[in-house]
Each structure stands twice: as C-alpha cells, then as structure tokens.
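Student: what would the 3D arrangement of this be:
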Amino acid sequence: MATSREGDRFHYRGLVIGVDIGGSKVAAGVVTPGGRILARTRAETPHRSKSPKTVEDTIAAVVAELRRSYPVRAVGVGAAGFVDDQRATVLFAPHLSWRAEPLREALRSRLQLPIVVENDANAAAWAEVRVGAGRGAADSVVVNLGTGIGGAVVIGGELYRGRHGIAGEFGHMTVVPGGLRCECGNRGCWEQYASGNAVTREARELAAADSPVARGLLNAVAGNPSLITGGLVSELAREGDLACVELLEEAGDWLGLGLANLAAAFDPELFVIGGGVSESGELLLEPARRAFRRTLTGRGYRPEPGVVAAELGNEAGLIGAADLARDALPRWRQGRRQRRIGTPPRRRGRLR
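Tutor: Just a heads-up that it's a prediction; the model follows:
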C-alpha cells in the first residue's frame, strides 16, 4: 500500500490485530481504525479433542506472524462460544474444547499485549454496525449463519451483551421441541435447521437416498455424498440446480421463522444476515423474508424490519474483534496509571 509517511503514522498508532476463531479455522488480520485490513493470515483450528492450549498455541502463532511486520497495540479475539461479562473467560464453546477457559489471561501472559475476548458473533455484528450493512441503524440484530448460528443485538448504537455476557446465542433457541440433537446437548435448536451444517446434512441425506433430484449433487462429488458441502449447494443453486435451490429455500423458511421470533423479542429496525450461508444471497434471503412476513407477530399492523445481507463477509469477525479491543485501550491506560500511583481504579462500566 503506497501511503505518505504521515499516513503511515496515523495507521500505526491505531493498529490492532483481530482474531476470529471458528469451528474450522483461526483467521487473523491487522486492522486500521477505519476497518481496513492491512495483512491477513489463517490456520486450521485444531480438532476439538485436543487441549485448549493447542488452540492458544495457534492463536499465538498467527499473532506472532503478523507482529513481525506491524507494530500493534492490542489483540481482539472473537471466540465461538459463551464469553463472560469481563470479556476474559470462554465459559462454553460447543464446537471447541473450552470449558471455563481463562483465555484472556493465557494470551496476555504469552503475547504481552492488552487482550479483549468477545463472542465471535458479537464481534462480527459490531463490525457490520460500525462499517458494514448495519451502519446508521441504531437498533439492529445481526444473525450469522455458519457452522452453527450466532447472533448479536445492538440497541441504541451499543452492543448488548446481557447481564452475564452471553446474550445473542440465537442458534440455541428451541424451534422444534424434541427435534434434532444439537451439540449443545439440547434438541430442536434453530441452528439444526438453518445453519451451514443443516444445509450440508440435508444435502448429504438427499444424495445418500439416491434420489433422482440429487443427480447434480452426486455428479459434482463423483457419487460420494460425504464430499458435499454447504458451499457446493450454494454454487449449484446459483447455477440453477433445482434440488439445491429447494435446499436453500427450506433453510430460508427456517431462517425466517427464527427472525420473526427475534422481532417479537427485540423489535429491531434491521436484521443483518451474515456468515458463510448468507453468501447464497437472495436464494436464501427471499424465502427467509417470505417466511418472516408469514410468521411476524402483528403482521400488517406494525413496521416491518428490513432483512439485508451482511457486507463484510468472512472478515467481519476479525474487524469487529479488533475494533472492540481498540475501544478498550483508554480504559487499560487509565487502569495502569491508577495502579502506578497506588490509587484504586474507579468502578468500571460495561464495555460496549
């Protein structure tokens, strides 16, 4: 990137590394205050049977790689799981092996940088609100469709985290009592019907049944249903494969049902739909809007929230995590000054 020396100084004063930990990858990037990513790297997420330290090793490695080229001030980590209200401990991660894992302290001692740990969906939502599809909407709900379903609520321009820091776990709302088993331990969770995993499962079952309508899917994977992915379903749907179009419509129906429930609870101005499945675009979103309108409480007699696609794609999580860590820097500086002069810190308000 060709910039002036003055421009470089401006960027470097605000550079933060954002890390996004999903069920299958660790992605990291150096992010400017305006949300621009200057450098990226990624690594495979270790299998859940491995120790939490192995995941921490992966995070430390990608951060170290980026720090070799950029002077950064802090690290924000978006973790796929429940994060406590201090943004320090991962209480529970359904797709990883963390249980009450003190991730902030573990990384801070290794990296010697200020660390913020946030739920990955909260981080992605914050990015969309600040610099993406939700900018300008004071009250919005962001739903991320990936391996599972994450989400976040922004009220009055502030990220709402709940009393214990774990609001927004929409994917684990029960939509089918006694339904499909979820990795969280319950049955009938929303993410079992509208996530990327759900689309993949349904497509594989259709292909394994050797249904004539699945011929395009089977041809694409040389007759091996286990090779079918949600991305492949989206690709074939865009090419006009009717079975794949129907699979996305079915997921869209479930998505719309869940959005109607969220509208009844939060009455937002806008829904922003992100995550890998959302890359299917209108093939998913239009069925979702139809189902949403059919199910919305008070339909026809209330303002209807918009339903739009996210703009930042897979980079939203790391952009948002970086921005949240940058926002926290003044409070860290205040805390250090107070400790240095021996005065007790003021009671800290809730971070955004």
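Student: okay, CA-based contacts and neighbour counts for the rest of this
Tutor: Noted.
Student: please enumerate the helices of this protein.
Tutor: Remark: helices assigned in the chain by DSSP state H are 5-13, 52-67, 103-111, 120-131, 191-194, 196-208, 215-220, 230-238, 242-266, 282-295, 316-341.
Student: list the contacts for residue 283?
Tutor: Contacts for residue 283 were tallied using CA atoms under 8 Å, 6 or more residues apart in numbering; they are 237-238, 245, 248-249.
Student: that older thread, reformat the helices of the chain as a markdown table; add distance to residue 153.
Tutor: Shown next, in a markdown table, are those (distance: least, CA to CA, whole Å):
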| stretch | distance to residue 153 |
| --- | --- |
| helix 5-13 | 29 |
| helix 52-67 | 27 |
| helix 103-111 | 23 |
| helix 120-131 | 8 |
| helix 191-194 | 17 |
| helix 196-208 | 21 |
| helix 215-220 | 37 |
| helix 230-238 | 26 |
| helix 242-266 | 8 |
| helix 282-295 | 18 |
| helix 316-341 | 14 |
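Student: quick one: which of those is nearest residue 44?
Tutor: helix 52-67 (8.3 Å; CA to CA).
Student: pull out the buried positions in the closest one.
Tutor: By neighbour count on 16 or more other CA atoms under 10 Å, the buried set for helix 52-67 is 52, 55, 58-59, 62-63, 66.
Student: for stretch 145-157, same thing?
Tutor: Judged by neighbour count using 16+ other CA under 10 Å, the buried positions of stretch 145-157 are 145-155, 157.
Student: alongside the first, I'd like the structure of this one:
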Amino acid sequence: MMLLIESGILCLLWGTNGLVFDAEKGESMANTNGKLDKFIMKRLNQRLVFSIILRGGSVSRQQIAAQSRMSQMSVGRIIEELEKLGIVAEENGGEPEAGPGRRAKRLRISSSAFLCVGVEMHRDGVNVGIINLHGRVLRQIQHQKDLSACPPGDAIALIGTLVGRILAENADLPVEPFVGIACPGLIEDGVIRFSSQLKWKNVEILPALQKQTGIRNIFIENEVKARAVAEDLFGAGRDYERSIVLSIGSGVGSAAVFRHELYRGKLNMAGEIGHICVSPGGNMCECGRRGCLQTYIADWAILREARTVREDITMQGLLEANANGELWVINLMNRVLEYVSIAISILANTYAPDVIILCGRLTEEYGMLRDLILKNYKREISDYVLSSFDLKASDFDSDGTLVGAGTLAAYRLLDEIL
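Tutor: This next block holds a predicted model:
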C-alpha cells in the first residue's frame, strides 16, 4: 500500500489485506477494483494516524496531516476518536507554530492504554511481562527451568501458571487479556513445527494454553521475528528502512524488516540462518546435521569446544582468559569471530540491509564478546559490502524479545478496535 510506506508500521502489524491505496489521487480500491466502503476507509485512516503518532513519539496535528496527506479537519476528527478510546493523549505544552505566541498541541500514544502480556520462551526458562504501547516492560516474572529437558506439557503448564500469576497481580489489563509468545524454532500457523533448542516437534501449544488459562487471545511467533518487531519500532532499527536482526545465544537466528514490514518467507521460514551449513562434515548440530553455523558460534557450541581443554570453564572465564592472552583461548575466539563475520557477510550479501543489529544472550550478557564482534566483524566481508550497511548492538538489555512478544499481542488487540 502506498499509504502505508510512509508509516510502515501498518504493513508490519496489520498487513495490507489485499488493499491498494493511491495517495496522490486520494483513492482506495480493492484488488477487484471495487471501491472500499466508508467503514474500511475509516479504519485505514485511524490506523495510519495511530502509526504516525507511535513512530513519531510526539507529533502535532499539522505533522500528522502532512505525513498522511489528509486534511487537518479529517486528522482532527480521527484524533478525537482515538482520544475517546484512550489510545492517544495530548501532551502539556507544545512547540511554537507560525503565528506569534501560538503553540502546537502535541500528541503521543497513551502509556497506560492496551497493556498486554508478553511471554519469552528460551532453553533455560520462561520470562513473562506486562508490556505497554511504548515498548516498555512494566512488570516481569522470570522462571529458570531447562525446557529442553522436560515434556512440552510441563513447559506449557508452567507458562500458564506464570501468565495467571502476572494477570492476578495487575488490575490494569483488559478484561479479556491478549498474550503474545516468542519461542525459538520454526513457527507455522500457531504450531511449533521444530525447535532444536527445545527439542520439540509439532507441538500445538495454543489450544493447551487456552484451555488451561481460559484466555482465548493467545498468539505465538518465532523469537527472533518478535525481536525484530521490537527493534524496528522501539530499538536500533527505528531510523532505518531495511534492518536485519542477528541473534546469537543458545541458538542463532535472523529476521528481516523491509520498510517496517516483517519478511517471513514461505512457511515463516525466512531467517533460519543458524542451520545453514558452513562446513560440510563439520561439528555435529542439535538438528542432527553437521556443519551448521550455530555449531560454531552458539553459547553451548563455544563452551563444548572450550571444555575439551578446561572442563569447568565458563563463558565469562573464557573471555577473561582471552583478554589475558591465553593462546588456546585466542585461537578459539578467533574462530568464533571468523564465523560471526561469515554470518554477517551472508546477511549483508543476501538482504543488502541498511543496518544489521546484534542481539541475543551472548552479546547482551557479555560486553567483552560484543566489543570483540564490533571490532572484528569485517574479517570475511568484502570492502564493497562493508560500506553498504551499519552494524549496531541492540539498544535493549535482555528484554527486547519480551517487548516484541507483548507488542504483537497489543496489535492483535488494537486490530479488534481499529
């Protein structure tokens, strides 16, 4: 939709639904060339105004009219509707306009509207949080548990218990809450088709959770794709049209966002970079194949190699030994950095992004490793490619994926209203 390119977020979170809009002519039509009815047009315009305010953070009606190409009267009417819903609020004060003494009233998304629940599943446990429309975690519960060592039913029961607990402790949530879940692995149609980290195959998590919690509105997404949503809206990808997230932790994955639209590929498989074979006949992977990228840079793979020399070494100890100049560690870390550079090169050459964003447990919890990557990532990348993109570390700490999960749930909720 031409209309959506300006604000982007509508493509990402609502999709185009087969609609085409010509911003120059002010006409909208379906793919069948039939004109849209007034109700659909109203919803599209509400969503557009909402997205402009969300991306702008704090904007005036005049700015919204300029970006949306709607009249100020139309914008004013939509703002009034969004204010009645409690989604949009005016800020105190404002910025001077053209006339002397006049100040523009600025608008922002209400921080207390449409709170949702985000759930992050990872190999070592579950995080559950309350997320607002500014991408902030208002409350969080963390539970450590090796999910790969327990049956899916036990893990699902744990998630249901934690969701029930956080709902009981927060009275500001909607009467019928919306819950977004971010999970490692291949997610298709709400089913965890395969997760090498969790060792799960074809797990239908949603019906079990809906039955346990009594919550109808539960949604699930791949963890790196959920993280890409958070980075695009609130993080290091906010100012770029084409961004790639590279997550390195207990697994390796990526996700692409183009003009603020998440690229999924067939069967939601886009971005499964961790299982690209980079060394035929190389290290054994959890997926049962050899030479996968993650067998060289995931945390467990690095430690598996290091512990052939020192059985009790930790990741922090490994990084300190590297800083202290221990030769065997330097050799190991050089190989890790080489394969990280290969991963970045694959993404840069395949997608030609404006920015590649580093995230995941290894870069978030170990600043020494993050700094090593930022210093050495150019090793396997051609000069002509290096000049085409920025490499940045995520602005989030460890809660970016949780924010992405909660944000996806929030927009499912908004979809029923706007």
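Student: just the TM-score for the two chains, thanks.
Tutor: The TM-score (TM-score structural alignment, normalised by the length of structure 1) is 0.79; 304 aligned residues with a CA RMSD of 2.5 Å.
Student: buried among the contacts of residue 283 of structure 1? Need that as a selection in PyMOL.
Tutor: Selecting only the buried entries of those in PyMOL, with 16+ other CA under 10 Å as the criterion:
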select buried, resi 237+238+245+248+249
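Student: and the contacts of residue 283 of structure 1, which two are the farthest apart?
Tutor: Largest separation among the contacts of residue 283 of structure 1 by CA to CA: 238 and 249, giving 12.5 Å.
Student: stretch 256-270 of structure 2 maps to which residues in structure 1?
Tutor: Counting by TM-score structural alignment, stretch 256-270 of structure 2 pairs with residues 153-167 of structure 1.
Student: quick one: map residue 335 of structure 2 onto structure 1.
Tutor: Aligning on TM-score structural alignment places residue 335 of structure 2 opposite residue 250 in structure 1.
Student: for that match, what are its contacts?
Tutor: Going by CA under 8 Å, 6+ apart, residue 250 of structure 1 touches residue 287.
Student: grab the nearest non-local neighbour of residue 135 of structure 1.
Tutor: In this structure, residue 135 of structure 1 finds its nearest non-sequential neighbour in residue 129, 4.6 Å apart by CA to CA, 6 or more residues apart in numbering.
Student: meant to ask about residue 128 of structure 1
Tutor: residue 134 (5.3 Å).
Student: so how far is residue 357 of structure 2 from the aligned partner of that neighbour in structure 2?
Tutor: Taking TM-score structural alignment, residue 134 of structure 1 has residue 237 as its aligned residue in structure 2. Distance, residue 237 of structure 2 to residue 357 of structure 2, by CA to CA, to the nearest Å: 7 Å.
Student: tell me which of those two has more neighbours.
Tutor: When neighbours are counted by other CA atoms under 10 Å, residue 237 of structure 2 and residue 357 differ, and residue 237 comes out ahead with 26 against 23.
Student: so residue 289 of structure 1 makes contact with residue 307?
Tutor: Yes: using CA atoms under 8 Å, residue 289 of structure 1 makes contact with residue 307 at a distance of 6.9 Å.
Student: the residue positioned nearest the centre of structure 1: what's it in contact with?
Tutor: For structure 1, residue 121 is the residue whose C-alpha lies nearest the centre (CA atoms, centre = their mean; 3.1 Å). Neighbour list for residue 121 of structure 1: 78, 80, 143-144, 150-152, 168, 317 [criterion: CA under 8 Å, 6+ apart].
Student: for the closest residue to residue 131 of structure 1 other than its chain neighbours, give me its contacts.
Tutor: Among residues not flanking residue 131 of structure 1 along the chain, residue 35 sits closest, at 6.9 Å (CA to CA, 6+ apart). Going by CA under 8 Å, 6+ apart, residue 35 of structure 1 touches 127, 131, 319, 323.
Student: can you tell me which of those has the most neighbours?
Tutor: residue 319 (36 neighbours).
Student: residue contacts, the aligned partner of it in structure 2?
Tutor: Matched to structure 2 by TM-score structural alignment, residue 319 of structure 1 sits across from residue 403. By CA under 8 Å, 6+ apart, the contact set of residue 403 of structure 2 is 118, 131, 135-137, 227, 230.
Student: so of those residues, which ones are in strands?
Tutor: Using DSSP state E, the members of these that fall within strands are 118, 131, 137.
Student: return the member of those residues nearest to residue 378 of structure 2.
Tutor: Nearest to residue 378 of structure 2, judged by CA to CA, of those is residue 137 at 34.4 Å.
Student: burial measure for the closest one, as a count.
Tutor: For residue 137 of structure 2, the neighbour count with other CA under 10 Å is 21.
Student: nearest residue to it in space, please, no chain neighbours.
Tutor: Closest residue to residue 137 of structure 2 apart from its sequence neighbours, by CA to CA, 6+ apart: residue 131 at 4.8 Å.
Student: which residue in structure 1 lines up with that neighbour?
Tutor: Under TM-score structural alignment, residue 131 of structure 2 pairs with residue 31 in structure 1.
Student: isn't its match up against residue 18?
Tutor: Yes: between residue 31 of structure 1 and residue 18 there is a contact at 6.8 Å, judged by CA under 8 Å.
Student: what sits in contact with each of these two?
Tutor: 319, 322.
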